[in-house]
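Student: mind folding the following:
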Amino acid sequence: MEKMHDPPVSTYTEPEDIKILEKYREKNKIRIEKLLEESERLQPKCAKHQAKKQLTEATSGLSRSPAGETKVSTVKQTHMSARECTRRSCPKPAPVIHTNSAAILREWSLYRAKEEELSKRLNELEAGTFDDTEYLNWRTEKERKQAEEDLAKLRKCRLESLLSHEAALVAMQKLKINRVENARKIREEADQLMREVAKRQEAEVKAMANIAEHIAATRDRARMAKEKVLAENKMKASVIAAQRTANKAQVAMNTDSERKRKSLLIKKIRAAEAAALLTKDSAAKIVDLTSSPERGLMEEMSIVELKERLALLKRQNQVELDMKRDTILNEKEAKNNRLIEALERIGRHRGTKCTAAADRQHKALQLAEDLPNCLVKNQEIQRLSELLERSKEERLKLTARAIGGRKRDGAEKDDVIPEKVRPDTVLWRQHEKRQHRESRLRSGSTHHPNEHAGSSIVYTNILF
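Tutor: Alright, predicted model coming up:
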């Protein structure tokens, strides 16, 4: 049943243990997330997505010739290299894995079912059923064609992504000029704001100094009042301590007298008990261990007979335990023999599976060698490759032009002779140089814009 309303604060407060548990939960959650990231970083390669790797290996086999034609590199392959295939087909000896009997029996039940299925299939073939060799060949050819189509799609997607990336880079370089202009305006506004902030901070510092002086005077008055109160409290505490010492001495005297009275009373009681014990008869009695009490109607036994029967029962129990232990050991030995036999047969099945896997890898390697040949005949991929090459050349030209402009700007800065001018003149010259640099970047020229006018005047003088 839900509570009608929360209990008042005066009668209930949440215990600190709940907050501590919440902190522990948060710490454990953070630690588990770190362990998860570490495990994902250190996970084996077989657990990762292999599409990107297949695409990279497939496209790396293609190279561009000087005439613009594509050729296939037979060294690199699509799915795996020859070294990797050899390593997988001839792996290192696996470490010993200790399994329990339940795991062994489960695995053996699977292999036994496979044996029965294979035996049934062989019997049917022997009786005259048809073989599925033609179907397997047709399926292999179909898988090879599907792999070629998938590889072509992956290559096409890769080229399209590279083209979009190159286009984005070119657009970014073209937008760089606008960004520089915006940055200049922002810097000017920031300088103005900084000057205003400096003035405002100076006024605030003066106001804070006055407030600090007022607070210091107030604290001095509070300190003097506190010292006066402490002196009065110390005097009262000394009076209370003297009274408390006198009370403790009186209580100690009363306690000592009471303790002496109790010890005297205890001594008197012990003396009376000792006198009573001396008056009693303390002679030892003779006991016959072979005699049985009463008449024996209730199967009473003497002490000697009871000891003998207990010894016989103990020996009988020991014999039963020995027989049970021998039975358990025999059953365990038989079970171990059955498990060893199952392990041997499982090992033979595993060897057969490894051989079949090596054959499949060899076939996959042959298929991978034939896959890159299909890319040479694909006109769409060739067209995308040519577009990518042209886009790369355009981007490299823009990059080289931008680098050359920066070098020329640095040389002009080195040639400038410093002189003492007003700050507004310096800012105006910097703005003018920035505009000249941007105009050179837009026009692609290699000299100052003012040289256009000079060269045109000289040319007109020569003509006329």
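
Student: use CA for all of it now, contacts and neighbours both
Tutor: Will do.

Student: in what helix or strand does residue 196 lie?
Tutor: If you go by DSSP states H and E, residue 196 is part of helix 133-279.

Student: quick one: the helices in the stretch 1-150 of the chain, in order.
Tutor: For the stretch 1-150 of the chain, the helices defined by DSSP state H, counting those that start in this stretch cover 16-41, 51-60, 82-89, 101-127, 133-279.

Student: distance to residue 342 and mean neighbour count added to the ones you listed, as a markdown table?
Tutor: Compiled in a markdown table, the helices of the stretch 1-150 of the chain are given as follows (distance: least, CA to CA, whole Å; neighbours: other CA atoms under 10 Å):
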| stretch | distance to residue 342 | mean neighbour count |
| --- | --- | --- |
| helix 16-41 | 35 | 11 |
| helix 51-60 | 40 | 17 |
| helix 82-89 | 26 | 13 |
| helix 101-127 | 6 | 13 |
| helix 133-279 | 32 | 12 |
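
Student: could you dump these to TSV with distance to residue 430?
Tutor: Output for these, formatted as TSV (distance: least, CA to CA, whole Å):
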stretch	distance to residue 430
helix 16-41	50
helix 51-60	49
helix 82-89	61
helix 101-127	81
helix 133-279	10
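
Student: closest one to residue 76 among the ones you listed?
Tutor: Smallest distance to residue 76 across these (CA to CA): 7.0 Å, for helix 51-60.

Student: can you tell which of the helices of the stretch 1-150 of the chain is closest to residue 300?
Tutor: So among the helices of the stretch 1-150 of the chain, helix 133-279 is nearest, using CA to CA, at 35.3 Å.

Student: what is that closest one packed up against?
Tutor: helix 51-60, helix 373-376, helix 379-415 (3 or more CA pairs under 8 Å, 6 or more residues apart in numbering; DSSP states H and E).

Student: okay if I get those as CSV plus distance to residue 183?
Tutor: Converted to CSV, the helices and strands packed on helix 133-279 look like this (distance: least, CA to CA, whole Å):
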stretch, distance to residue 183
helix 51-60, 39
helix 373-376, 48
helix 379-415, 17
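
Student: which of these sits closest to residue 156?
Tutor: Closest approach to residue 156 among the helices and strands packed on helix 133-279 (CA to CA): helix 379-415, 6.0 Å.

Student: any buried residues in that closest one, and which?
Tutor: Judged by neighbour count (16 or more other CA atoms under 10 Å), helix 379-415 contains these buried residues: 381-382, 384-385, 388, 391-392, 395, 398, 405.

Student: next, the structure of the following sequence, for comparison with the previous one:
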Amino acid sequence: MVKMVSHGKHITIIIQQLNKFNPENQSMEDFLNESAKMLQTLNVAEEKFVLDTLAGCIEYKSLLDVVVNAFFARDGRYCLISERNLYIVICYLATFQLEELGLQHFSRIVKSLDTVKMHKFLRFFFNALYLNTWIKDEWSQLYDSLYVKENWIDPLLRWQPKVQQLIEQLADKLSSRTTNVKISTVTQPKEFNLTVPKPRAIPVPLPIPALEKSLPVPPSTYKPPREKKQLEKIKTKNRQKAEDLLLKANTNQFRCAAMKPEKAEFEQQDNMKSRPAFQAQKIQSRIDNLPIKLNAAAILREGALYQRKMEQELQRIENLLRGTGDPSEFLEWQKQMRGKDLEEQLAEIECRRLQGKLSHEEAVLAHQNVIQENKKKADLMREEKAELMHEYAERCLQERKEMRELVEKVVEGHKNAKQAKLKLQKYKQQIVQEVCEENRELLRQALEEEEEKLKKKYELIQQIRAIESLPILKHKFVDLTETGGHGLICEMSIVELRERLALLREAQKAAEEEKRDQIIQDKQAKEQLLLDKLDQISIFRAELGRAAALKQEEKKRKSQSGERQMKDERILNLQRKIAEKAMERKKQAGLLKITPQKANTASRKVWAYIRKRALQSFAVLPALARVLAYWRDSSKSLLPA
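Tutor: Model (predicted):
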């Protein structure tokens, strides 16, 4: 068991070192030297095994990536990408170190790792069909095919039966473990190993803003505006103008009644025979005489309204003749009761308004009391603020010391950058030479392929031009009197088709003329109906205007002789309370007019001390900026050109 644990520990160390390796910023020799320094705690054999495995995994990375990429694409689709280096290490040991380690040592290494992962990967890699087909072909593209077959594929095929026994042992172990898992008890959860958050810095307290003085209520709030009286005057003037226009319109509407009967009849016949445009002008002239211009829908709607009112009035007269009572007395009583209800509602509204004003005065008093309490709290907070400022100054000094130490460490860490830069440049020059040679060979092959394609295209173009040079008959004679000869029942020639289309056009024109005549007749009937409705509307408007004028005069007389409204006792009590609260609020406001106290000298000294320490800590920043700029320039020079 101790050996299995040590094997698993060695594989874990190799995987950790592979995760740290970055080929762009570090060469393999430097990486192995740094790894050897970290592995000094191991003995010589273990250190040699770890370093040889690291070097082999880095050197044959392209060869191992072929197998691992295919494994993730096929059988390892649900495996973690972070475990990629684990499969690379096992693939390297099985391919290059299996004969040196031996099957027994190799099986110990495999059994010290996760059984499920090793069983899945070894079953995939030691598949004889895969080794003989695509793995061999992919490796042959990177190295010589004969060398691949003799040194790598054939040894793997020889070890395949023995490794198959190891795979079966792992499968038996998995089956026994699944049965044990089913019988085992419920797993116990573990707590998360969370990092402890840093304590938050105490923020600098913000200055307490001074409260703005509230504006007094303007006197115009409780007074009726001047515009209301002006609007009432304009309203009466407009009403008088409308009544005058109605009287003029009524006199102009019955001008035809004063004519002789023969002349009126002649004009009526002439109007019936006239065109629709003339009748439209006549309707427009009558509408212009009215105070408001009306369209057809408005005329019909108003005519229907007046017709309904006339029917209601006739029904009322018939009911009176039959002996039913007149509801006017009831309506008058109802009107009086509604007036009383309205007065009560107005009194209730005034009470609510005064109650709101009283609550406002009480709220102002409560606000002034809160201001006094806040002043006491502010004095206590000033003392606490001075203590916090002193602690903040000490913390700034400690941070400045830590910053200096960090700058010194960064300067020491970049002393050996030039040596790494020279080694990396030499390694990159070798890679560039190899890549240039490969590119030349690929360009030569591409040019040969393009020449062959151009030859084929040239031959194809010559064949197309030869076909196009042959003569083609473009003229075709057509007889318009012959049919197509398709064998259809409705088949006809072009001449017959044109004749039928001409007949259809004539029939369509006749139907349009009939429809146009019908529309003109309907329009004339509608215009005559509108003229009749306009006559009725003018009569009804005149009568309604007179009735409205009489009602307006009655309202004026009643308003002049109306009784004054008596104020309610509740309103008087509320007004008295409001006056008392206002006096109390003014006294309290006089007491609150006190000049603000000046800041303590102690707080001034603390702020000056903090400002001085902050300037000293900021002096460290230029040195840190120079170090970071040097590190950035050196890292840019290490990158490939």
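
Student: quantify their similarity with the TM-score.
Tutor: TM-score for the superposed chains, counting by TM-score structural alignment, normalised by the length of structure 1: 0.51, backed by 333 aligned residues with a CA RMSD of 5.8 Å.

Student: right, and the helices of the stretch 1-150 of structure 1 - which one's nearest residue 318 of structure 1?
Tutor: Closest to residue 318 of structure 1 of these is helix 101-127 (CA to CA; 31.0 Å).

Student: now the helix holding residue 196 of structure 1 against helix 379-415, angle please.
Tutor: 70 degrees (axes from the mean of the first three to the mean of the last three CA atoms, to 10 degrees).

Student: could you check the angle helix 133-279 of structure 1 makes with helix 51-60?
Tutor: Inter-element angle recorded for helix 133-279 of structure 1 and helix 51-60: 140 degrees (by the same axes, to 10 degrees).

Student: test my guess that residue 495 of structure 2 contacts residue 479.
Tutor: No: taking CA atoms under 8 Å as the definition, residue 495 of structure 2 is not a contact partner of residue 479, at 9.8 Å.

Student: residue 386 of structure 1 maps to what in structure 2?
Tutor: Under the alignment (TM-score structural alignment), residue 386 of structure 1 pairs with residue 576 in structure 2.

Student: could you do residue 148 of structure 1 as well?
Tutor: Checking TM-score structural alignment: residue 148 of structure 1 goes with residue 343.

Student: quick check: that match vs residue 336 of structure 2, distance?
Tutor: Relative to residue 336 of structure 2, residue 343 of structure 2 is positioned 11 Å away (CA to CA, to the nearest Å).

Student: how about residue 31 of structure 2?
Tutor: Distance of residue 31 of structure 2 to residue 336 of structure 2, given as CA to CA: 108 Å.

Student: the more surrounded of residue 495 and residue 479 of structure 2?
Tutor: residue 495 (13 against 9; other CA atoms under 10 Å).

Student: tell me the angle the helix or strand containing that one makes with helix 296-322.
Tutor: Using DSSP H and E, the element containing residue 495 of structure 2 is helix 494-560. If you take the same axes, to 10 degrees, helix 494-560 of structure 2 sits at 50 degrees to helix 296-322.

Student: what's helix 494-560 of structure 2 packed up against?
Tutor: Using 3+ CA pairs under 8 Å, 6+ apart, helix 494-560 of structure 2 sits against helix 226-253, helix 276-289, helix 296-322.

Student: format these as JSON lines; extra columns: distance to residue 526 of structure 2.
Tutor: Shown next, in JSON lines, are those (distance: least, CA to CA, whole Å):
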{"stretch": "helix 226-253", "distance to residue 526 of structure 2": "20"}
{"stretch": "helix 276-289", "distance to residue 526 of structure 2": "11"}
{"stretch": "helix 296-322", "distance to residue 526 of structure 2": "9"}
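
Student: nearest to residue 400 of structure 2, of these?
Tutor: Residue 400 of structure 2 lies closest to helix 226-253 among those, at 72.0 Å (CA to CA).

Student: counting by contacts, list what the closest one packs against.
Tutor: helix 494-560.

Student: repeat the analysis, applying 6 Å as the threshold.
Tutor: With contacts defined as 3 or more CA pairs under 6 Å, 6 or more residues apart in numbering; DSSP states H and E, helix 226-253 of structure 2 has no helix or strand neighbours.

Student: show me which positions of it end up buried.
Tutor: 242-243, 246-247, 249-250, 253.

Student: also stretch 116-126 of structure 2?
Tutor: For stretch 116-126 of structure 2, the buried set under the neighbour-count rule, 16+ other CA under 10 Å, comprises 118-126.

Student: what do you get for stretch 621-638 of structure 2?
Tutor: When burial is assessed from 16+ other CA under 10 Å, stretch 621-638 of structure 2 yields the following buried residues: 624, 627, 631, 638.

Student: quick one on the thing from earlier: with distance to residue 444 of structure 2 added, can I get the buried residues of helix 226-253 of structure 2 in JSON lines?
Tutor: JSON lines is the format used below for these (distance: CA to CA, whole Å):
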{"residue": "242", "distance to residue 444 of structure 2": "102"}
{"residue": "243", "distance to residue 444 of structure 2": "106"}
{"residue": "246", "distance to residue 444 of structure 2": "105"}
{"residue": "247", "distance to residue 444 of structure 2": "109"}
{"residue": "249", "distance to residue 444 of structure 2": "105"}
{"residue": "250", "distance to residue 444 of structure 2": "108"}
{"residue": "253", "distance to residue 444 of structure 2": "107"}
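
Student: just give me the closest of those residues to residue 557 of structure 2.
Tutor: For the buried residues of helix 226-253 of structure 2, the nearest to residue 557 of structure 2 is residue 243 (20.1 Å; CA to CA).

Student: grab the nearest non-local neighbour of the closest one.
Tutor: Of all residues not flanking residue 243 of structure 2 in the chain, residue 545 sits nearest, at 6.4 Å (CA to CA, 6 or more residues apart in numbering).
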